[in-house]
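J.: Sharing a model that was predicted from the sequence below.
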Amino acid sequence: MPIKEKLNNLSQQPGVYQMFDNNEQVIYIGKAKNLKKRVSSYFDKQHLDGKTRALVANIKNFEVIVTETETQALLLENELIKQYKPRYNILLKDAKSYPYIYITNDKHPRVSFYRGQKNKEYQFFGPYPSAHVVRDSLSLLKKIFKVRQCTNSVYRSRSRPCLEYQIGLCTAPCVGKISDENYEQDVAMMSLFLSGKGKETLDKVSDKMQQASIDLDFELAAHYRDQLIGLRTIQEQHTSQSMGDMDVVSIVEKDGVHAVEVMFVRSGKQIGQECIFPKHAKGKLSKEVLSAFLPLYYLGKDTPKQLLLSEKLIDKKLIASALNTKIIDTPQKDKRHFLKIATLTAEENLKQHLISRFTKRSQ
């Protein structure tokens, strides 16, 4: 399909766009609040910058991935740039390093903000969409887990507890106000939560809140309630949870044509996608098409540990057994947004496919 025609029918939702050259190599990746407006800007005007002109001259095609929010587009752009290393991204954009939260491997580990080259000996959690989000999360973590955030030079120089201890934001391991074992447990619980396995942490805080209510200690119950709210806030902002490997498969249909979007998620990050238009599927229900598609697509391949589907299949158990994977058709909140992104992208790809087919028939 000609680029101009493709632009005319492009989605106006947020997302990521990928520019391809004659060899079908990704040469540039960008994000957009409005995909149609942003992608069109490359072709609708003369660019003064020589590097941008060179990029546009080499664009022979483009693809888009629709997202729900600009934040998702921002993070996905970063991951795709790391994966493909497009030559024009290096020339046109500063290599933006996204912020992380990290935990050191000291005797009494420290939790803090981090941006830059990672130290392999430390635990890293993220990336987060902005430094502001990281600082807010650290502030909440300090109130909940009370793990030290001071620098090692300050930590080593202490002979008595600092103000953080006095106001209840640190347990002062520097001067032995907490045992090494208990401090280690606090660090482990915080690490567990930041790893995306926070259900256990949330359950424990919830139990404490309920017990405080039973004891009629409503002030303490309110304190635990605030902790729960804080933990859930961090969980929603934390965009790189350790969810393992999975493929997200969404199917949409229009005018008798089906589009199956397969989105690849590895270690909680979206790393790529593929859209397939199954043949001879006219008149079939989407769940029937998907049941036939999955074995054809995955048998003989390394199937991920989980398949997240947009349809509930009648032969779900049979297919899961044949592919040696777990099929999820009712996702929890931490996976639901991946399915929504796959569905939005499938709808966009199907729209472009139908327009292209109509154009060819009209010629």
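T.: Nice, thanks for sending it over. Only a predicted model underlies this, so the values are computations on that prediction, with no experimental measurement involved.

J.: Only C-alpha atoms from now on, for both contacts and neighbour counts.
T.: OK.

J.: Let me see the contact set for residue 52.
T.: Listed by Cα atoms under 8 Å, 6 or more residues apart in numbering, the contact set of residue 52 reads residue 92.

J.: here's the one I want to compare it with:
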Amino acid sequence: MTDFDPKRILKSLPMKPGVYQMLDADGGILYVGKAKKLKNRVSSYFRGSGLNTKTMALVSHIRDIQVTVTANETEALLLEHNLIKAHRPPYNISLRDDKSYPFIWVDTRQAFPAVRFRRGRVKGKGMWFGPFPSGGGTRDTIDLIQKTFQLRSCEDSVFSNRSRPCLQYQIKRCSGSCVGLISEDQYAEDLAGAALYLNGRSQVLIDNLTDKMDGAAAALEFEQAARYRDQMGRLRRMQSQQGVDTDYGDVDVIAIESRPGISCISLLVVRDGRLLGHREFWPGGGLDEEPEALLEAFVPQYYLGEGQHSVPSEVLLSHPVGDEGWLSSVLAAAVGQSVKVGHRFRATRARWMQMARDNASQALSGHLGNRLDMNRRRESLAEILGLDTLPVRMECFDISHTQGEATVASCVVFDDQGPLKSDYRVFNIRDAKAGDDYAAMHEALERRYNRVKGGEIPIPDVLVIDGGPGQVTQARDVLSELGLHQVKLLGIAKGPTRKAGMEWLHVEGNDLPIRPPSDAPGLHLLQHIRDEAHRFAITKHRQARGKARITSPLEGIAGVGPKRRQQLLRHFGGLREIQGAGLHELASAPGMSQKLASVVYAALHGES
């Protein structure tokens, strides 16, 4: 192959839509991309500055570029997708996915049918529910059905040969139908309730259970009334977790969360207003592009790929992806139905999006804490801090309070395997003046490291403070007073831009702060430790604040008298269910308004 001259190729490119393929010295495809204007898009790879590390690596291997002009951008997208699927270029993002969906199957030909997990195409007579987005979510649903309706899940051979009920009956996850402890009519009633739930009609089911509970109580059948109450409670808790509301629809909610060098895409599948489950995707390869570009690449791969995923009537995205109307038309053409793609939403859909974001963030944090990656991260941290040996025990402190109220300090511990949660500690600040973070940090460190010096607690190799020079000074004073000079001390603080990956490290003994590269594994480890300390501090602070504020669950709340308390208890089935209800659930209860629901929710959860 002749020497590569990008200027020669760029001159010949048209200002038309199409697909470009970047080739290496052997003619292999490095990267495939689409463009609305080929000349502008391809030229952007060869500008003098502004390229990230992976893009520069790609450019250094390019020895030829081939382009295919298309009639429009839609054709370019479809061609790009086919080329990526056929050649798997190393610099394009890749998504691994299951090839089939899981279902729930009930064989209604039997007198006492079992609830079964099935994967793949729908086969066999009976009732089929699904598809569900993940096997774990499907099994969780079956688990809920067992707890709520006590339907059997055992094999037919086991069911036919029982002479006494099994352990599932003893723990109240089966009604003992194998030995005649429930009638066919009662079992059919429970099965009908499960079918209502699986078909997304849980509110109708709850209304039915409320009437049955009242009827059983009026007939003095208190044990049966309690059973209906327990079923209602489980269903309401599941409703809260699923974000179910009257805003029905078939929606896929896609959110992306990124850290330097890694991204996670979370997908929530909602059908008939009911959350079926979620799954995460980890874009592999790629060019460290922005979230918007990653989402724009993900959507066609997911819906047009080999997995043949069902396309809903609405796709919600956490970030805008350019021409959303064009992407809607591409998906609509592929499935033969109207598909709306957008990033603007409110009410129920906003709650679903927040759930997707939370799932992506949690998965990303867990991935970064993967134990298999700890050695590489510790090696990088040792290099950043100039340590002779790899750190084994690392501790981090953070302070949390609300305008000086209920101040707590958290201490989280990491070892060579990751978080060591058994060694986490929280300090309720007693002596420091309210709002004085420096004094609070000094008090917590003094209490902790007095025990370290006494030999009660292992001495850490690295002490991390969530804060800047002022907080580090407090830690240095404590360590100096106790003679613990062997501990490597540093503070991690947000830089001037306040962006993740741009943190400054204030290392004891260094006159100037250190700013490691954003993709340094050692920095990722420090970010993980800092974020865990922050999470733990906030959790313990809220618990302390709530304990101090709440005196009585319902009595004493302004606007909630005896009649309204009775209405709430009847609607939710008990005090525990009221405490577990979300704000929108409280507001929809009889006699409640949005304003009063906010007051009740705040009182029950210790919020101001």
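T.: Nice, thanks for sending it over. Keep in mind it's a predicted model, so treat the numbers as computed, not measured.

J.: Drop the TM-score for these two in here.
T.: Remark: TM-score between the superposed chains equals 0.42 [TM-score structural alignment, normalised by the length of the first structure]; 221 aligned residues with a Cα RMSD of 5.8 Å.

J.: can you list contacts of whatever helix or strand residue 475 of the second structure lives in?
T.: Using DSSP states H and E, residue 475 of the second structure sits in helix 469-482. Helix 469-482 of the second structure is contacted from outside by 438-439, 441-442, 445-446, 449-450, 453, 465, 485, 489-491, 506, 508, using Cα under 8 Å, 6+ apart.

J.: what about 6 Å?
T.: With Cα atoms under 6 Å, 6 or more residues apart in numbering as the contact definition, helix 469-482 of the second structure has outside contacts at 442, 446, 491.

J.: Tell me if the first one really is in a helix.
T.: Yes. Using DSSP: H, G, I helix; E, B strand; the rest coil, the assignment for residue 442 of the second structure is a helix.

J.: any idea how far residue 481 of the second structure is from it?
T.: Separation of residue 442 of the second structure from residue 481 of the second structure (Cα to Cα, to the nearest Å): 11 Å.

J.: More neighbours: these two, which one.
T.: More neighbours surround residue 442 than the other of residue 442 of the second structure and residue 481, with 20 against 12 (other Cα atoms under 10 Å).

J.: returning to that earlier point: go through the following helix or strand past the helix holding residue 475 of the second structure and flag the buried ones.
T.: Scanning forward in sequence from helix 469-482 of the second structure by DSSP H and E, the next helix or strand is strand 488-493. Residues 488, 489, 490, 491, 492, 493 are the ones in strand 488-493 of the second structure that count as buried (16 or more other Cα atoms under 10 Å).

J.: Hmm, the first one is touching residue 465, no?
T.: No. Counting by Cα atoms under 6 Å, residue 488 of the second structure does not reach residue 465; the two are 11.1 Å apart.

J.: quick one, strands of the first structure?
T.: With DSSP state E as the definition, the first structure shows strands at residue ranges 15-20, 26-32, 61-66, 100-103, 111-114, 123-125, 246-254, 257-266, 269-276, 306-309, 326-328.

J.: what packs against the fifth one?
T.: Applying 3 or more Cα pairs under 6 Å, 6 or more residues apart in numbering; DSSP states H and E, one finds that strand 111-114 of the first structure contacts strand 100-103.

J.: switch the cut-off to 8 Å
T.: Packing contacts for strand 111-114 of the first structure, counted by 3 or more Cα pairs under 8 Å, 6 or more residues apart in numbering; DSSP states H and E, involve strand 100-103, helix 131-145.

J.: Could you do the longest one as well?
T.: Applying 3+ Cα pairs under 8 Å, 6+ apart, one finds that strand 257-266 of the first structure makes contact with strand 246-254, strand 269-276, helix 333-362.

J.: closest to residue 221 of the first structure out of those?
T.: Of all these, it is helix 333-362 that lies closest to residue 221 of the first structure, at 25.7 Å by Cα to Cα.

J.: Just the buried residues of the closest one, please?
T.: For helix 333-362 of the first structure, by 16+ other Cα under 10 Å, it's 335, 338-353, 356.

J.: Summarise which helices and strands whichever helix in the second structure runs longest is packed against.
T.: Counting by DSSP state H, the longest helix found in the second structure is helix 521-549. Applying 3+ Cα pairs under 8 Å, 6+ apart, we find helix 521-549 of the second structure packed against helix 347-368, helix 374-385, strand 394-402, strand 405-415, strand 462-466.
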